[in-house]
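Enquirer: From the sequence below, what's the structure:
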Amino acid sequence: MDALAGELAISRATLYRAVGSRDALLGDVFWTIGEMLIAEASGEATGTGPDRVIAVSRIFAELHGSAEQLRRFSAAEPQTAARVLLTAAGDVTGRAADAQLKIFLESGIEGDLDDLRRRAALYVRTLEGALYGPLLGSGPIDFESAEPALRALLTR
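Expert: The predicted structure follows:
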């Protein structure tokens, strides 16, 4: 935060007033990266229904795995990364669930909106288990291992 405040030629107090906390700022940065990856994955995915949702997720997971800045930060500060990415501290999960609901709807997944919202949140948590297995203490989990659980959330 000191370096960023210096780069912006503002005081640390001003920076904290603007962003709230380091975790909030990191959450915004990670979410911005996530949005770009979601947009790219959504643009590349084909098909409809559950197959499209899975395709978006698979492409996203591949892009995420190659995001060097995320990998470096997670390796350097695993506890901070876990807190920011997986708790309300960074609000990444909440925003990801909203984005996942949008992917469901765009892909033609039908159902009660409240039910879809709950399934989107569970879908995101399941995908996070694969993406962030090492941060969660479960070690690497490949997308293919998570796919059956993800697919089960797409049908009633």
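Enquirer: Every contact and neighbour count from this point should use C-alpha atoms.
Expert: OK.
Enquirer: Now do the residue most central in space within the chain against Asp112, distance only.
Expert: For the chain, Ala96 is the residue whose C-alpha lies nearest the centre (Cα atoms, centre = their mean; 5.1 Å). Here the criterion is Cα to Cα, to the nearest Å. By it, Ala96 lies 19 Å from Asp112.
Enquirer: for comparison, sequence B:
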Amino acid sequence: MNARPAATDAFRLARRTFMAGDRVDLKSLATALDVDRSTLFRWLGNRDQLLVDILISLSDPTLSAIVVGAEGTGGRRVARIAGEYAAALIGASYYREFMRREPERALRLITTKASPVQRRVVDEFARVLEQECARGELTHPLRTNDLAYLIVRIIESFIYADLITGDEPDAAKVETAVAAVLRVDDVSAPLTV
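Expert: From the prediction side, this is the model:
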């Protein structure tokens, strides 16, 4: 006898669907799990909440791993983290497919106050900035949270350039722009990309 599905099963299936580059649809999930939509809603919330949770489940460990592995100090380290994070998002086919398929929803869920996705990325960059300041490797005139927000907006500008300006997404520009904002010497030299 098979066990009844649970909320974790529903989330895992939704995440796998998203990572396969397919549209996450609550009706299809409910059918696949043999539960009614009200049960699925109780477990996962509405579609936007589910997509936010999936995005966070992918973004948080990606950014954390980049932070742990980042070399350098001060502004150069922060710029590297920003560039590598941008490269990871640009290189994730499922992420690009979501942006292509549902651009307005994706931008709303990822880049606005309406979603915790951006807030979590800003908070992580604020932690990195605080570390570098505490080590004496970085000084800046802005409040840390304001600077972290500015860095995240730079990242977003170049990751979503195709949707905003029609240009190709470019992680190298992210790293160069963040290095310039943080007054890293010799920002014209290639950093990592």
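Enquirer: Would you give the TM-score for this superposition?
Expert: Taking TM-score structural alignment, normalised by the length of the first structure as the basis, the two superposed chains have a TM-score of 0.83; 154 aligned residues with a Cα RMSD of 2.3 Å.
Enquirer: Which strand or helix spans Ile141 of the first structure?
Expert: Assigned by DSSP states H and E, Ile141 of the first structure falls within no helix or strand.
Enquirer: so what does the longest helix seen in the second structure touch, helix or strand wise?
Expert: For the second structure, the helix that runs over the most residues, judged by DSSP state H, is helix 47-69. Under the contact criterion of 3 or more Cα pairs under 8 Å, 6 or more residues apart in numbering; DSSP states H and E, helix 47-69 of the second structure touches helix 7-19, helix 74-91, helix 103-111, helix 116-134.
Enquirer: Could I get those helices in a markdown table, plus columns for distance to Ile54 of the second structure?
Expert: Shown next, in a markdown table, are these (distance: least, Cα to Cα, whole Å):
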| stretch | distance to Ile54 of the second structure |
| --- | --- |
| helix 7-19 | 6 |
| helix 74-91 | 14 |
| helix 103-111 | 11 |
| helix 116-134 | 10 |
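Enquirer: okay, those, which one's buried deepest?
Expert: Each of these was scored by mean neighbour count; the highest is helix 74-91, a mean of 23, by mean count of other Cα atoms under 10 Å.
Enquirer: The following helix or strand past that one aligns to what range in the first structure?
Expert: Following helix 74-91 of the second structure in sequence order, the next helix or strand is helix 93-101 (DSSP H and E). Using TM-score structural alignment, helix 93-101 of the second structure lines up with residues 68-76 of the first structure.
Enquirer: Quick check: buried residues in that stretch?
Expert: Neighbour-count burial for stretch 68-76 of the first structure flags Leu70, Ser74 (criterion: 16 or more other Cα atoms under 10 Å).
Enquirer: again with stretch 134-151 of the first structure
Expert: Neighbour count says stretch 134-151 of the first structure has Pro134, Leu135, Leu136, Ile141, Phe143, Ala146, Glu147, Leu150 buried, by 16+ other Cα under 10 Å.
Enquirer: out of everything not next to it in sequence, what's closest to the alignment partner in the first structure of Gly83 of the second structure?
Expert: Here Gly83 of the second structure is matched to Arg58 in the first structure, going by TM-score structural alignment. Nearest non-adjacent residue to Arg58 of the first structure, counting by Cα to Cα, 6 or more residues apart in numbering: Phe143, 6.8 Å away.
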